[in-house]
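> this is a predicted model, with the sequence first.
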Amino acid sequence: MSENPGLIPADVDVAEAQRDMAQFDALRPHIARLTKLLGRAEDSEMALGSAAMVTALEGYALLKVLGKGSGLDALRRDMSVRSNRKARATESPAQAA
């Protein structure tokens, strides 16, 4: 644009566009670093959530086996409602009947 100023309308501020482009170029490396950091944070979130879920499922399995008759039936029932919710939602009407 600056090489052919006669082709550019008078209301286009070429200097401002060049400043914007310079700032945009300066921002790119920061965005790349932040994107990489966000990816790592999301990976950590997924790994920690998975570990927490595995521990919860192991605890629930132990509670089902060891909790019978030890006054933990109400807790086991509450946990079973939470863990079986997905299975109930995927049943077809024929399976439910």
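Yes, it's here.
> CA atoms for contacts and neighbours, from now on please.
OK.
> residue ranges for the helices of this protein, please.
14-66, 73-90, 93-96 (DSSP state H).
> want to try JSON lines for the ones you listed, with mean neighbour count as columns?
Below are those laid out as JSON lines (neighbours: other CA atoms under 10 Å):
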{"stretch": "helix 14-66", "mean neighbour count": "12"}
{"stretch": "helix 73-90", "mean neighbour count": "12"}
{"stretch": "helix 93-96", "mean neighbour count": "7"}
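> with distance to Pro5 added, can I get those in CSV?
Below are those laid out as CSV (distance: least, CA to CA, whole Å):
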stretch, distance to Pro5
helix 14-66, 9
helix 73-90, 65
helix 93-96, 72
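> which one of these lies closest to Gly6?
Comparing the helices of the chain by their distance to Gly6 (CA to CA), the top pick is helix 14-66, with 11.8 Å.
> how far does the closest one sit from the chain's center?
Put simply, helix 14-66 sits 7 Å off its chain's centre (CA atoms, centre = their mean, to the nearest Å).
> pasting the second one now:
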Amino acid sequence: MPTTPISATLAQTDRDAVLQAISTIKEKLPFLVDLSADDRKTLPKMGDKSRAFVSKALEVAAQNPEFLPRSFDLEEMRKDVQLFEALYPVLLSLTQLQELVDDTSLAVGSEAYAAALQVYNYAKASGQGAGLDAVVVEMGQRFARKPGKSKSQKAAL
């Protein structure tokens, strides 16, 4: 939890501008794909070690195209490598931004929930006779537990 509580607002115009910027990013990257979970599992991944391997393989293929089959598209490989390298800093920047948004959302949500718990507890303790009984019961549904199986039902299993 941050040592200093978050005290900020996001104006509707700023929110709209951020969403428009995200929309612009999507428009500038029309080739983005949406992989299934299975696709993600089966595709080979390119990390730092693989980047060096891929660069070396491209260099070897470019200098020695005679050993490659005719069906091998060296130019397509070059484009894939160039696109990966161009996307990499964008990915890093967006990942950092997402972590900041996630962390801020988590922290401010926690602050809001803690404040709501205080309101609920104050309303329970001091709100009788102030017309808050129905609201306190309604808020209390958040903590209602589903009835579990009784001991006799568990024993029958």
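Received it, and whenever you're ready, just let me know what you need. What you are looking at is a predicted structure, and each value in this text was computed from that prediction instead of being measured.
> can you calculate the TM-score here?
Remark: TM-score between the superposed chains equals 0.83 [TM-score structural alignment, normalised by the length of the first structure]; 91 aligned residues with a CA RMSD of 1.7 Å.
> the second structure: matching residues for stretch 8-22 of the first structure?
Under TM-score structural alignment, the counterpart of stretch 8-22 of the first structure in the second structure spans residues 68-82.
> can you check stretch 47-66 of the first structure too?
Under the criterion TM-score structural alignment, stretch 47-66 of the first structure matches residues 107-126.
> list the contacts of Ala61 of the second structure.
Neighbour list for Ala61 of the second structure: Leu68, Leu74 [criterion: CA atoms under 8 Å, 6 or more residues apart in numbering].
> distance of the residue most central in space within the second structure from Ser71 of the second structure?
What sits nearest the mean C-alpha location of the second structure, by CA atoms, centre = their mean, is Gln98, with 6.4 Å. Distance, Gln98 of the second structure to Ser71 of the second structure, using CA to CA, to the nearest Å: 40 Å.
> check Asp14 of the second structure too.
For Asp14 of the second structure, the distance to Ser71 of the second structure equals 51 Å [CA to CA].
> Lys56 of the second structure now?
20 Å.
> of these two, who's got more company?
Legend: neighbour count by other CA atoms under 10 Å for Lys56 of the second structure and Ser71, higher for Lys56 (12 against 6).
> hmm, back to that, quick one: map the residue nearest to the centre of the second structure onto the first structure.
Matched by TM-score structural alignment, Gln98 of the second structure corresponds to Leu38 in the first structure.
> for that match, list the residues it contacts.
Neighbouring residues of Leu38 of the first structure by CA under 8 Å, 6+ apart: there are none.
> would you mind measuring from it to Arg76 of the first structure?
37 Å.
> got it, and Ala56 of the first structure?
Going from Ala56 of the first structure to Arg76 of the first structure by CA to CA gives 12 Å.
> and Arg82 of the first structure, by the same measure?
Counting by CA to CA, the gap from Arg82 of the first structure to Arg76 of the first structure is 10 Å.
> ok, now Arg88 of the first structure?
Going from Arg88 of the first structure to Arg76 of the first structure by CA to CA gives 17 Å.
> what's the answer for Ala17 of the first structure, then?
Relative to Arg76 of the first structure, Ala17 of the first structure is positioned 65 Å away (CA to CA).
> repeat that for Glu16 of the first structure.
Glu16 of the first structure is 66 Å from Arg76 of the first structure, by CA to CA.
> Glu58 of the first structure now?
13 Å.
> also Ala52 of the first structure?
Taking CA to CA, one finds Ala52 of the first structure at 18 Å from Arg76 of the first structure.
> could you do Gly69 of the first structure as well?
In this view, Gly69 of the first structure and Arg76 of the first structure are 11 Å apart by CA to CA.
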